[in-house]
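In: Sequence plus predicted model, see below.
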Amino acid sequence: MSIRNNNNRLVNPAAAAALDKFKLEVAQELNISNDYQSGYWGNMTSRECGSVGGEMVKRMIQHYEDNVASQQQ
C-alpha cells in the first residue's frame, strides 16, 4: 500500500476563511440543505458537495477571465 499524500493545501493559507465564506455563500445560493451551516459536510451527498465545488470553480474562472479581459483593454 502507498501512503496517501494530501495535496489539498492552500497556496495562501490566509485565504482559508474567505474560501469557507465563499463555499457557504455558494451552497446557500444553490439551495443546498441547511446541514452545511454547521461546518460539517459529512451529512451532505456527493452530488451536493460536487455542485458547490463545481460552482465555486466556475465562478473563480469567470472572475479570472474578467480580470484578464479588463487588463487587456
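Out: That came through, no problem.
In: switch to C-alpha atoms for all contacts and neighbour counts from now on
Out: Fine.
In: Please name every helix or strand in contact with the longest helix along the chain.
Out: When the chain is scanned for its longest helix (criterion: DSSP state H), the result is helix 46-72. Under the contact criterion of 3 or more Cα pairs under 8 Å, 6 or more residues apart in numbering; DSSP states H and E, helix 46-72 touches helix 16-29.
In: The structure to be compared is supplied as follows:
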Amino acid sequence: MARNQNQLLIPQARAALEQLKYEVAQELGIQLPADGYYGHMTTRDMGSIGGSITRRLVQLAEQQISGTR
C-alpha cells in the first residue's frame, strides 16, 4: 500500500487544495466519491483533475509574479 509522503509547506493550505480539487472535478463533470476512497476512479479522470489543478496553480503564480515586477 502506498503512503503519501508529500508535505505541504503551509499546512493551512490543505483545505484550500481540497476545495480546489472539488471545484475542478465539478468543472470537468467528474463525480468524486463521497466516502473519500478514490480506488474506483480512473487514472484518466484523476490525471485530468491533477493536471487542471496544476495549470490553475501555475497561472495564479504567474499572475502574482507579473504583478510584483
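Out: Thanks, I have the structure now. All of these numbers come straight from a predicted model, not from anything done at the bench.
In: Stretch 53-61 of the second structure vs the first structure - mean distance after superposition?
Out: Superposing on the first structure and averaging over aligned pairs (mean Cα distance after the TM-score superposition for the first structure), stretch 53-61 of the second structure comes out at 0.4 Å.
In: For that stretch, grab the matching residue range in the first structure.
Out: Counting by TM-score structural alignment, stretch 53-61 of the second structure pairs with residues 56-64 of the first structure.
In: list the buried ones in the matching stretch?
Out: Met56 (16 or more other Cα atoms under 10 Å).
In: Contacts for it, please.
Out: Applying Cα atoms under 8 Å, 6 or more residues apart in numbering, the contact partners of stretch 56-64 of the first structure are 22-23, 26.
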